[in-house]
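>>> starting from these lines, generate the structure:
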Amino acid sequence: MRIDRPRPGDGPLLWRLARDSRTLDLNSAYSYLLWCRDFAGTSAVARDSAGRVVGFVSGYLRPDTPGTLLVWQIAVDESVRGLGVAGALLDGLSAHVAAEHGLNHLETTISPTNHASERLFASYAERHGATLTREVLFRTDEFPESGHDTEVLHRIGPLHF
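You can find the predicted model right below:
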């Protein structure tokens, strides 16, 4: 497994991974193409030994707090789930962002029913000796469509690389 920077041609593969996860909000295929072009430096893909994309994490540095990486989405192909790919993606991306831009906090939002993501980010905080705090960021009634879960902000830090 190799953690790598995404390329624009990886966009359709990321879209498929997000779709097949059945837990992520699926954005347009076009947005994944743009993400791989414009935010490749704050995102990562996992490639298997054949070079096939089997996971991704997309993120960006928050404009108002540049030392904070917001993880937008993370998905892993069903064929490699449970093998530590998601954790490796987070660790690899964090190290890359820290080296290039500086990194002191990582944030993500998780719906209260997504226990796998909660465990993933709690484990990340523990591995990095950082504090994890949670607070509601967006309530269900703030979304324009009905049925969207509340999004809880998970903030991890301070991080030291």
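>>> from now on I want contacts and neighbour counts done on CA atoms only, so please keep to that.
Fine.
>>> quick one: buried residues of the helix ranked longest in the chain?
Secondary structure of the chain per DSSP state H: the longest helix is helix 85-101. Within helix 85-101, the residues that qualify as buried are 85-90, 92-98, counting by 16 or more other C-alpha atoms under 10 Å.
>>> sequence B follows; please return its structure for comparison with A:
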Amino acid sequence: MTTALSIDSPRVEDGAAIWRIARDSEVLDLNSSYSYLLWCRDFAATSVVARGVDGEPIAFITGYIRPERPETLVVWQVAVDEAHRGRGLAGTLLEALATRGAAHGVRMIETTVTPDNTASDRLFASFAARRGASLEREVLFDGGLFPDGGHQPEVLYRIGPITPASG
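Here you go, the predicted structure:
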């Protein structure tokens, strides 16, 4: 079992550690370090971080509320530090974020997953099953839309309705 001291909202001073976890994942599209600082400032209420016993972030989920759909939480990135992988920490963070969101009117979760990302597919499919929610998948962005070439399509996962977790 992962020894996370706590799960809470990220703080600005967590931005650098979150950036490093994203970079070291080697699967996420890495954003600028500046964007992680902004994320920790502007979207802390819709994001979560797990802290190790030393208080440093060991995993995170960043998310935001869709402006046109305030009942929808978009999960932007999920990452777990390599030393803490394989212990269900991403699922624990997703549950915590969904429970927090449901208490504030979130009824749907959206995210995108590339076809080769089996870990994320399992994470979101098992989350939907645990919550008894439907899971719909459709291509949101075809790979050809990305300017850097060679990008896989981003498949939209729409999960809902989200209700508070039961006992």
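>>> hang on, the earlier thing: reformat the buried residues of helix 85-101 of the first structure as JSON lines; add distance to Val71 of the first structure.
Output for these, formatted as JSON lines (distance: C-alpha to C-alpha, whole Å):
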{"residue": "Val85", "distance to Val71 of the first structure": "15"}
{"residue": "Ala86", "distance to Val71 of the first structure": "12"}
{"residue": "Gly87", "distance to Val71 of the first structure": "13"}
{"residue": "Ala88", "distance to Val71 of the first structure": "14"}
{"residue": "Leu89", "distance to Val71 of the first structure": "11"}
{"residue": "Leu90", "distance to Val71 of the first structure": "9"}
{"residue": "Gly92", "distance to Val71 of the first structure": "13"}
{"residue": "Leu93", "distance to Val71 of the first structure": "10"}
{"residue": "Ser94", "distance to Val71 of the first structure": "10"}
{"residue": "Ala95", "distance to Val71 of the first structure": "14"}
{"residue": "His96", "distance to Val71 of the first structure": "14"}
{"residue": "Val97", "distance to Val71 of the first structure": "12"}
{"residue": "Ala98", "distance to Val71 of the first structure": "14"}
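>>> which elements pack onto the longest helix of the first structure?
strand 2-4, strand 44-47, strand 53-62, strand 65-76, helix 115-127 (3 or more C-alpha pairs under 8 Å, 6 or more residues apart in numbering; DSSP states H and E).
>>> need these in CSV (columns: mean neighbour count).
What follows is these, written out as CSV (neighbours: other C-alpha atoms under 10 Å):
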stretch, mean neighbour count
strand 2-4, 19
strand 44-47, 25
strand 53-62, 22
strand 65-76, 20
helix 115-127, 15
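>>> please name whichever of these is nearest to Val152 of the first structure.
Smallest distance to Val152 of the first structure across these (C-alpha to C-alpha): 10.1 Å, for helix 115-127.
>>> which residues in the second structure does that closest one match up with?
Using TM-score structural alignment, helix 115-127 of the first structure lines up with residues 118-130 of the second structure.
>>> so who does the counterpart of Ala29 of the first structure in the second structure touch?
Using TM-score structural alignment as the criterion, Ala29 of the first structure maps onto Ser33 of the second structure. Neighbour list for Ser33 of the second structure: 15-16, 19 [criterion: C-alpha atoms under 8 Å, 6 or more residues apart in numbering].
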